[in-house]
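**Q** Here is a sequence together with a model predicted from it:
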Amino acid sequence: MNTLPNDHEKIARRAMEIMGGPDAFFNAADEELANINARWNQNVSEIGRILRAHLFVEHYLTQYLAQANPRLGSLSDARATFAQKVSLLDVDNPDIAAMLPGIKRLNAIRNRLAHNLGAQISDDDARIFLSCERFAALRAARSTGEREENEPLEVLEDFARHTAVSLTYEFAPLSKAIAQSILEVRNLGDAI
């Protein structure tokens, strides 16, 4: 639909007539702009922190799956979603199984954010992350007697870092050296 330069003025005048006059037109325009700005003016720091945590965990999740399944093709080329990658995890591994509720909740929060820019992280979300007993115990131990910060966003970020460490641990050279030394010390004792 092509319009001539002077058609824009006619279109604007007609739209104002349809809306009931200039005041009604501009009030409606201001209201729509206010709604758009309300969605635009979200807490970008909080949104960024949520997205960073999700992307961070997905990076380590992808890396873990590739290392655990060396003959698996490229998950990137397969365009596997976060949820599909989670479904590939070994639920028989107790360390993985303990983290799964939190990993799934992180994805649910990211999805909530995608569908509602004003999504907040709740205390219920934090409780799901803290239900991973090892994470909760390590987090509590790290607080060293100080009041532990249980702000839901802080818990989410801590859980993301814990998940990265846990997914990396099995294949990291340092953990392999520690595991090997444990076996050797147990088996060879004083001979080492």
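**A** Great, that's in hand.
**Q** switch to C-alpha atoms for all contacts and neighbour counts from now on
**A** Fine.
**Q** Show me what the lengthiest helix in the chain is packed up against.
**A** Longest helix of the chain, by residue count under DSSP state H: helix 44-68. Where contact means 3 or more CA pairs under 8 Å, 6 or more residues apart in numbering; DSSP states H and E, helix 44-68 is packed against helix 82-87, helix 94-115, helix 152-169.
**Q** Can you spell out which helices and strands pack onto the last one?
**A** In this case it means helix 152-169. Under the contact criterion of 3+ CA pairs under 8 Å, 6+ apart, the helices and strands touching helix 152-169 comprise helix 44-68, helix 94-115, helix 123-130, helix 133-142.
**Q** quick one, which of these is nearest to residue 166?
**A** Distances from residue 166 to each of the helices and strands packed on helix 152-169 were compared using CA to CA; the minimum, 7.8 Å, belongs to helix 94-115.
**Q** which residues are contacting the closest one?
**A** Around helix 94-115, the neighbours that count as contacts under CA atoms under 8 Å, 6 or more residues apart in numbering are 47, 50-51, 54, 82-83, 86, 89-91, 119-121, 125, 128-129, 131-133, 156, 159, 163, 166.
**Q** So the residue nearest the centre of the chain versus residue 159, what's the distance?
**A** Central residue check for the chain by CA atoms, centre = their mean: the C-alpha nearest the mean position is that of residue 54, 2.4 Å away. Residue 54 sits 10 Å away from residue 159 when distances are taken as CA to CA, to the nearest Å.
**Q** Take this one as well and set it beside the first:
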Amino acid sequence: MREIEGIDEAMAVLKPYWEEIEDNFDRHNHRFLQLAGADHDSIGRVLRAHLVVESLLNTYLPEYFGLEDFDELRLSFAQKAKMLPAAKSSASFVRPGIIQLNKVRNKFGHQLNHIVEFQEINSIMQILDIARSGAKFDTPIDAIEAFAPVACAFLSIPPKHLQEAFVEAFKNVHTELPD
């Protein structure tokens, strides 16, 4: 007994269409090769930054909101980012950049050959201008990578007395959602 029963009959039905089937396959294969040839370095660097920030979000949010079984909520990155306080918290400072990081990551999800431009990371650049003043970035991907540890630092929950200092320091900080 063959492992694939009926294949000979299936091939006989398809034989009159074989040239058209091969042309169709070649078109799809060409598109696959284009997508597979995308700059994986950029994709990988953005994805790594995204995953690192998400890891800290998964620690910060349950602690900040006192949530048990947070993982069982199965929230998307965008939902987690929108849960970050928009005011009166050190996390509010990096919130727009985190939301923007997710938008950049999503663009790669829809178009593997997407090229990140500085204008699409303006919130990230504003945060870096403050947190890493004087630093210059050759590419938007370099800036995204520099943003990730800044975001993580502002997502860390310090000891209670430092939390109070952060609340006082950030009491007048309010952020808006990035474009």
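**A** Yep, that arrived. None of these values were measured; they are calculated from a predicted model.
**Q** quick one: contacts for residue 120 of the first structure?
**A** Each residue near residue 120 of the first structure by CA under 8 Å, 6+ apart is listed here: residue 113.
**Q** how about residue 106 of the second structure, what's its partner in the first structure?
**A** The alignment partner of residue 106 of the second structure in the first structure, by TM-score structural alignment, is residue 111.
**Q** How about residue 27 of the second structure?
**A** Residue 27 of the second structure maps onto residue 31 in the first structure, with residues paired by TM-score structural alignment.
**Q** still on that earlier bit, comparing the helices and strands packed on helix 44-68 of the first structure, which comes out most buried?
**A** Here the criterion is mean neighbour count by mean count of other CA atoms under 10 Å, and of those the winner is helix 152-169, at a mean of 20.
**Q** the inter-axis angle of that one versus helix 133-142?
**A** Angle between the axes of helix 152-169 of the first structure and helix 133-142 is 110 degrees (criterion: axes from the mean of the first three to the mean of the last three CA atoms, to 10 degrees).
**Q** equivalent range in the second structure for the longest helix of the first structure?
**A** With the alignment judged by TM-score structural alignment, the segment of the second structure matched to helix 44-68 of the first structure spans residues 40-64.
**Q** same question, stretch 85-93 of the first structure
**A** Aligning stretch 85-93 of the first structure against the second structure (TM-score structural alignment) gives residues 80-88.
**Q** buried stuff in the longest helix of the first structure?
**A** By neighbour count on 16 or more other CA atoms under 10 Å, the buried set for helix 44-68 of the first structure is 47, 50-51, 53-58, 60-65.
**Q** can you pull the buried residues of stretch 14-31 of the first structure?
**A** Of the residues in stretch 14-31 of the first structure, 16, 25 count as buried by neighbour count, 16+ other CA under 10 Å.
**Q** What of stretch 126-141 of the second structure?
**A** Neighbour-count burial for stretch 126-141 of the second structure flags 127, 128, 131, 140, 141 (criterion: 16+ other CA under 10 Å).
**Q** same thing with stretch 29-43 of the second structure?
**A** The neighbour-count check on stretch 29-43 of the second structure (16+ other CA under 10 Å) flags 38, 42, 43 as buried.
**Q** how long is that stretch end to end?
**A** Between the opening and closing residues of stretch 29-43 of the second structure we find a distance of 21 Å, counting by CA to CA.
**Q** repeat for stretch 35-52 of the first structure
**A** So stretch 35-52 of the first structure: terminal residues 26 Å apart, CA to CA.
**Q** Next one: the closest residue to residue 90 of the first structure other than its chain neighbours relative to residue 168 of the first structure, how far apart?
**A** Sequence neighbours aside, residue 96 is the residue nearest to residue 90 of the first structure in space, at 6.8 Å (criterion: CA to CA, 6 or more residues apart in numbering). For residue 96 of the first structure, the distance to residue 168 of the first structure equals 12 Å [CA to CA].
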